[in-house]
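# Following is a predicted model, sequence given first.
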Amino acid sequence: MSVPSGKVLLIGRLDGTRGPLGVARAVHTRLAKKHNCQIEEVSTFVDVLRLVAKIPFAYKGYSICVHQNGFRIPLILCLLSKIDHRNTYYLVVHGIAAEEQKYRPVLDRDLRIEPKLIREYPNLICVSEFEKKVLGRLYGRKKNMTVIGNGVDVDREIDSKSLLSKKRSSYPPVV
């Protein structure tokens, strides 16, 4: 996937230094420097409401990208995408609660919100082919899904399949 031509707004949280938020902050910082993207960082629910009120007026014709770390901010932006057709909305999915519940505790709230969010969000960006397949199997999502492999270099746009084959060849099987 190439960086969209035009205007891009990256939305993240101020407390993002580890996990998906750390990835989001690193990607946002890099894209903002190289491709002149704008960043909006939020820390409270009031910040989110201000941003939602600001987007339709201050960011016309933008590609708006938010990372899924929790479901409240993406859900609010998903609802906004239903009425704001001047912008294109993207959700970067870093995990699937319904799949993760097999090996870690997951909030019931997340299990209720996730299906609606995945089915209704206009565009999804998955961090692996596995994630894309699971989203298709669990939620029937087939369209408007892009895969950007975790750790793929944004500058070079390395194909995730070649990255995986290189990784497999550099680590021989252990018997």
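Looks like it came in fine.
# contacts, neighbours, all on C-alpha from now
Will do.
# can you map out the helices along the chain?
19-35, 45-58, 72-83, 97-100, 108-120, 129-139, 160-170 (DSSP state H).
# List the buried residues of the first one.
Taking 16 or more other C-alpha atoms under 10 Å as the basis for neighbour counts, the residues of helix 19-35 that come out buried are 20-25, 28, 31-32.
# likewise the fourth one?
Within helix 97-100, the residues that qualify as buried are 97-98, counting by 16+ other C-alpha under 10 Å.
# Let me see the residues that make contact with it.
Under the contact criterion C-alpha atoms under 8 Å, 6 or more residues apart in numbering, helix 97-100 has outside partners 106, 110-111, 114, 134.
# try this one side by side with the last:
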Amino acid sequence: PQCAAALAVANRSLDAACAASHQAVAELHAPSLEAGIVGALAHWTGDFATRTQLRTSFVCTADVRLTRLPADAALAVFRVAQEALNNIAKHARAESADVRIETGRRHLTLIVSDDGIGMTRNARSRRGHFGLSGMQARCAAFEGTLHVSARRVVSRRGESDKASRGTLVRARFAWDAMLASARGAERRALQS
């Protein structure tokens, strides 16, 4: 009976390790961007909510430029959102996560926020962790910026609550740089 119980525990552990490996490998592959960045993020945030049991919302401004994003630009936006959500699942102890795409004349802005415990001071400098630096590099590749900050709750009287109420990730991408990558690809196709 003890051997059977130990074998059952080992089997469950092996199943969990295989499932985790399968999920990690699946996340390494580029998502299907055939439905565009909006479709890809809507699908992925839904899967994220199911997998993590976090209340998750996705809201996007209606902007025709989103349908014209070249694959490399759409993938950069997707990967920043993916990393931000994965960080919420791993570290935030949150109950909910919100993903928003806002568009302006010059920038696409991706905003990911949660209601968790917020970031620790050493979260940016942990050795062997490349999530934030990877997000920053993806923004910079399209002349953008990444800002990660504590999210604060403001009272009805306009006063900021002293306690942190989660994390706010604001990733900006320049439209000119993102759309220029499509023009560059068209030129390369004409030259070959």
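Arrived safely. All of these numbers come straight from a predicted model, not from anything done at the bench.
# Give me the TM-score for this pair.
The TM-score (TM-score structural alignment, normalised by the length of the first structure) is 0.27; 93 aligned residues with a C-alpha RMSD of 6.3 Å.
# got a list of what the nearest residue to residue 57 of the second structure once chain neighbours are set aside touches?
Ranked by C-alpha to C-alpha, 6 or more residues apart in numbering and with sequence neighbours excluded, the top spatial neighbour of residue 57 of the second structure is residue 98, at 4.8 Å. Residue 98 of the second structure is in contact with 56-58, 111-114, counting by C-alpha under 8 Å, 6+ apart.
# Can you tell me the SS state at residue 98 of the second structure?
strand (DSSP: H, G, I helix; E, B strand; the rest coil).
# From residue 42 of the second structure, how far out is it?
12 Å (C-alpha to C-alpha, to the nearest Å).
# Likewise for residue 85 of the second structure?
The gap separating residue 85 of the second structure from residue 42 of the second structure is 13 Å, by C-alpha to C-alpha.
# Compare neighbour counts for the two and give me the winner.
residue 85 (24 against 17; other C-alpha atoms under 10 Å).
# Tell me which residues of the helix or strand where the more buried one lies come out buried.
According to DSSP states H and E, residue 85 of the second structure maps onto helix 71-87. Under the neighbour-count criterion of 16+ other C-alpha under 10 Å, helix 71-87 of the second structure has 71, 73-82, 84-85 buried.
# quick check: longest helix of the second structure.
For the second structure, the helix that runs over the most residues, judged by DSSP H, is helix 2-28.
# angle of that helix against helix 71-87?
Helix 2-28 of the second structure and helix 71-87 meet at an angle of 140 degrees, taking axes from the mean of the first three to the mean of the last three C-alpha atoms, to 10 degrees as the criterion.
# from the buried residues of helix 19-35 of the first structure, which two are the most distant?
Largest separation among the buried residues of helix 19-35 of the first structure by C-alpha to C-alpha: 20 and 32, giving 17.7 Å.
# I figured residue 129 of the first structure hits residue 136, correct?
No - here residue 129 of the first structure lies out of contact with residue 136, judged by C-alpha atoms under 8 Å, at a distance of 10.6 Å.
# And the helices of the first structure: which comes nearest residue 13 of the first structure?
Of all those, helix 19-35 sits nearest to residue 13 of the first structure, with 7.1 Å by C-alpha to C-alpha.
# Which elements pack onto the closest one?
strand 7-13, strand 38-42, strand 62-67 (3 or more C-alpha pairs under 8 Å, 6 or more residues apart in numbering; DSSP states H and E).
# any chance of the ones you listed in TSV, plus distance to residue 118 of the first structure?
As requested, those are arranged in TSV below (distance: least, C-alpha to C-alpha, whole Å):
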stretch	distance to residue 118 of the first structure
strand 7-13	18
strand 38-42	22
strand 62-67	13
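# Columns mean neighbour count and distance to residue 123 of the first structure on top of the ones you listed, output as JSON lines?
Converted to JSON lines, those look like this (neighbours: other C-alpha atoms under 10 Å; distance: least, C-alpha to C-alpha, whole Å):
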{"stretch": "strand 7-13", "mean neighbour count": "21", "distance to residue 123 of the first structure": "14"}
{"stretch": "strand 38-42", "mean neighbour count": "17", "distance to residue 123 of the first structure": "19"}
{"stretch": "strand 62-67", "mean neighbour count": "22", "distance to residue 123 of the first structure": "9"}
